[in-house]
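Novice: Take this sequence and fold it.
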Amino acid sequence: MLLTYQYRLQPNQEQEATLSHWGELLRRHWNYALGERLDYLRRTRSLVDRCSLISEPIGEIPNRVDYYSQAANLKQTKSLFPEYKGIYADCQQQNLMRLDKAWKRWLIPDKNGKRGGKPRFKKQGDICSITFPRANSAKAGANLLGENLKLSKIGDIPVVLHRPIPEGSVIKQATIVSKADGWYVSFALEDNTVPVSLPVDEIKSVVGIDVGLEKFLTTSDAEAIAVPQFYRKAQTVLARQQRKLARQEKGSVNYGKQANKVAKLHLHVARQRKDFHYSVAHYLCTTYDLIGFEKLNIKGLARTRLAKSILDVAWRTFLNILQAVAVRRGKHTQEVDARGTSIECFNCEERVIKDLSVRVHNCPNCGVSLDRDYNASINVLKRTTGLSFAACEGLGVAQPMKQEISFVNLRSPRQSVLA
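Specialist: Coordinates of the predicted model:
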């Protein structure tokens, strides 16, 4: 299993300048390579409804442009532009590999017939990461020696190892990342100590969760976690700092300083949200062996008038983190169909149509009355396991009819979540 551990770097001013210069050169190379590909596509394509020979002169048809042809031209690039000789060769190749992946995602649809967006030209500062594909090996460009990271053509940079690298793991590659508050290194680790998933016949606890905006999630055990609303709470400070930024002259030194303040605020909110997601994921994986959740069209939901709140809770990011934590701890997750979970009665399966503003599920058929999110979480549980799931001893004979939702109090971000 591949894991990513990120640590803070403490480069000196000369090393910071070198890393920034490398990023700018890689950005220019990206733009040139992308221009080559777009020019080749324009000259060689033939539109369906007209002949390209009539619509525009194509001139001499160039040779095919792909990763291999552009990587072969790196030697010529260094002879024409000597400043590229100062960049580690593998970093330039990784830059072209990224472009090649983005290009193929745009032109070649995936198994579902969907394609990615068209690759864009990068403006100054857009490329903020430099990848060394080999680390701690022979002829590697990055080597972690104690508490120092030795980079080829840059030198030793102190690393803040706030947590030890797991024993037995192998560092495969290192990526230098520039953020608003400094430089970081992300190590891709190959960890062979991942536990084997729990056998199905040994699963003893199972839960269904329903994510929402009024409550972050509600479990089928009648527990609920409040929405933290990190972005909403930071909006006042963000608005003030962004007004200051709007008054500065673009391109000035003060504009750059203020833009960095705004970027740090956004980075702080993102880190709060990420830490909250990991805390909840670890709590669920500690308490349950099998976790069921809904398959949501979050991209579509984010186009509604609730977009800001939906993007603030970041359901998709949380569900991805939950699945990763479950694999890391040998637990199971199951994605189920989300259609009808909120309107279907868990007790008699009667469909009770209600608006989103109605927060209580009242079934006229069987008389059940309970929170609509709680009802949805039980339906998710039923779809996850089924009524005759032997390993979990089914759902029981009697289900609760009325029960208040209890909120799990999360501790500070750096402490684990306890039931």
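
Novice: From now on I want contacts and neighbour counts done on CA atoms only, so please keep to that.
Specialist: Will do.

Novice: Return the set of buried residues in stretch 192-208.
Specialist: Of the residues in stretch 192-208, those buried by neighbour count under the rule 16 or more other CA atoms under 10 Å are 203, 206, 207, 208.

Novice: how many other residues sit next to residue 84?
Specialist: Residue crowding around residue 84 was assessed by other CA atoms under 10 Å; the count is 19.

Novice: One more sequence to fold, the one below, so I can look at both together:
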Amino acid sequence: MTNYVYKLRPNQTQALKISAWVDMLRSHYNWCLNDRMTQYYQQFIEGNYCDIRTKGEASPLTCFVSKSGATGNPWKDSKLDFEGKARNPRRSAGDIQITALPELKIARPWYNGIDSTVLQQNVKRLDIAYKNFFEGRGFPKFKNRSNFTSFTFVMGVKIKGNKIYLPKLGWIRFYNSRPISDGFTIKVCAVRKRQNGWYISVRIEDKSVPEYSAISVADSPKVIGCDLGITKLVHLSDGYQIENPKFSTNKKAKRTLKIRQRRVIRKTKGSKNRKKAAIRVSRFHQKIGDKRQAYQWKTANLIVSRNIDIIALEDLNISGSAIR
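Specialist: Presented below is the predicted three-dimensional model:
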């Protein structure tokens, strides 16, 4: 399984529609997060209460994922266990919110224009954020326009030449810079906004391609070790060193960034000129990111082309010490 990234060429109508989708999906994501936070506050902070008539435990019905709320349909269909007894497993918060999507479309008719699978993946995106939280990576945060710029399709995507079909968006032209080989099927597509336009990441798979099999060191005489450096990018065990270009911290890049940031500060807040200057800063950062990625691929190709069998790497947190 691999990913191909292409730049889209939507017309004006399609571009406006994609932007509207992102705004609505961001609002839906924030609503779902607030719904779960409300449920937690009501259940574990305020506590449950006792119904006077039934004398049973109850919870407030102001959120979809409440413990006993009928609005969320918290119980799945009855199933038989290994003893033949009926049991009703609880739905997860994500299942409840996905089940509530038809009610969302009734209350907010403009969500009918968004593909159903895209809305479902939006809820699953929040599930992943909660999973990361329980693994110690920080509590999910509300999204704004700067950190919510993408959505995902999981079915219905077709590619024909230099056009790609996205459900409810239609056929969109794109720069077919890397044709997909025969035999590969499209699994997932993610549409993302960058400073110079819209991009789509296509995940493709060919089950006929065999997976890499593990081999032992004893069977592979040619082994090379890679060590991440500071002044140099990578030190190889055979003595070869790969230079670190320092795309964002070299003298020219620092001067260019300083000038463009100064131009932003000098513009009037809220003006169009200030927005244009901010876009120039963002595009400069994107250019640096593209250079880093291209150099990383060039470095990887250089290492694997040295006629070796095994590459040994350190288990380091390199996210904070990448190419600067």
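
Novice: Show me the buried residues of stretch 192-208 of structure 1 that map onto strands.
Specialist: For the buried residues of stretch 192-208 of structure 1, the ones inside strands are 206, 207, 208, with DSSP state E as the criterion.

Novice: Distance to residue 131 of structure 1 added to these, as JSON lines?
Specialist: Formatted as JSON lines, those follow (distance: CA to CA, whole Å):
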{"residue": "206", "distance to residue 131 of structure 1": "41"}
{"residue": "207", "distance to residue 131 of structure 1": "40"}
{"residue": "208", "distance to residue 131 of structure 1": "40"}
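
Novice: ok, so of the residues you listed, who is nearest residue 378 of structure 1?
Specialist: Nearest to residue 378 of structure 1 out of those is residue 208 (CA to CA; 6.2 Å).

Novice: Map that closest one across to structure 2 for me.
Specialist: By TM-score structural alignment, residue 208 of structure 1 lines up with residue 225 in structure 2.

Novice: Spatially central residue in structure 1, please.
Specialist: Closest to where the C-alpha atoms of structure 1 average out (CA atoms, centre = their mean) is residue 317, at 5.7 Å.

Novice: Locate that one within the secondary structure: which element?
Specialist: Secondary-structure element containing residue 317 of structure 1, defined by DSSP states H and E: helix 315-328.

Novice: by contact count, what packs against that helix?
Specialist: Where contact means 3 or more CA pairs under 8 Å, 6 or more residues apart in numbering; DSSP states H and E, helix 315-328 of structure 1 is packed against helix 253-287, strand 332-337.

Novice: okay, and the last one goes to which residues in structure 2?
Specialist: Residues of structure 2 offer no counterpart to strand 332-337 of structure 1, counting by TM-score structural alignment.

Novice: now stretch 159-176 of structure 1
Specialist: The alignment places stretch 159-176 of structure 1 over residues 174-191 of structure 2 (TM-score structural alignment).

Novice: quick check, distance from the matching stretch to the centre of its chain.
Specialist: For stretch 174-191 of structure 2, the separation from the chain centroid amounts to 18 Å (computed by CA atoms, centre = their mean, to the nearest Å).

Novice: Quick one: end-to-end length of that stretch, please.
Specialist: 12 Å (CA to CA, to the nearest Å).

Novice: Likewise for stretch 142-158 of structure 1?
Specialist: Across stretch 142-158 of structure 1, the straight-line distance between its terminal residues is 13 Å, by CA to CA.

Novice: which of the residues in it are buried?
Specialist: For stretch 142-158 of structure 1, the neighbour count (16+ other CA under 10 Å) marks 142, 143, 144, 148, 149, 150, 151, 152, 154, 156, 157, 158 as buried.

Novice: In contact with the counterpart of the fourth one in structure 2: list those residues for me.
Specialist: By that I understand residue 148 of structure 1. Taking TM-score structural alignment for the superposition, residue 148 of structure 1 sits opposite residue 163 in structure 2. Each residue near residue 163 of structure 2 by CA atoms under 8 Å, 6 or more residues apart in numbering is listed here: 171, 172, 173, 174.

Novice: Could you rerun that using 6 Å?
Specialist: Listed by CA atoms under 6 Å, 6 or more residues apart in numbering, the contact set of residue 163 of structure 2 reads 172, 173, 174.
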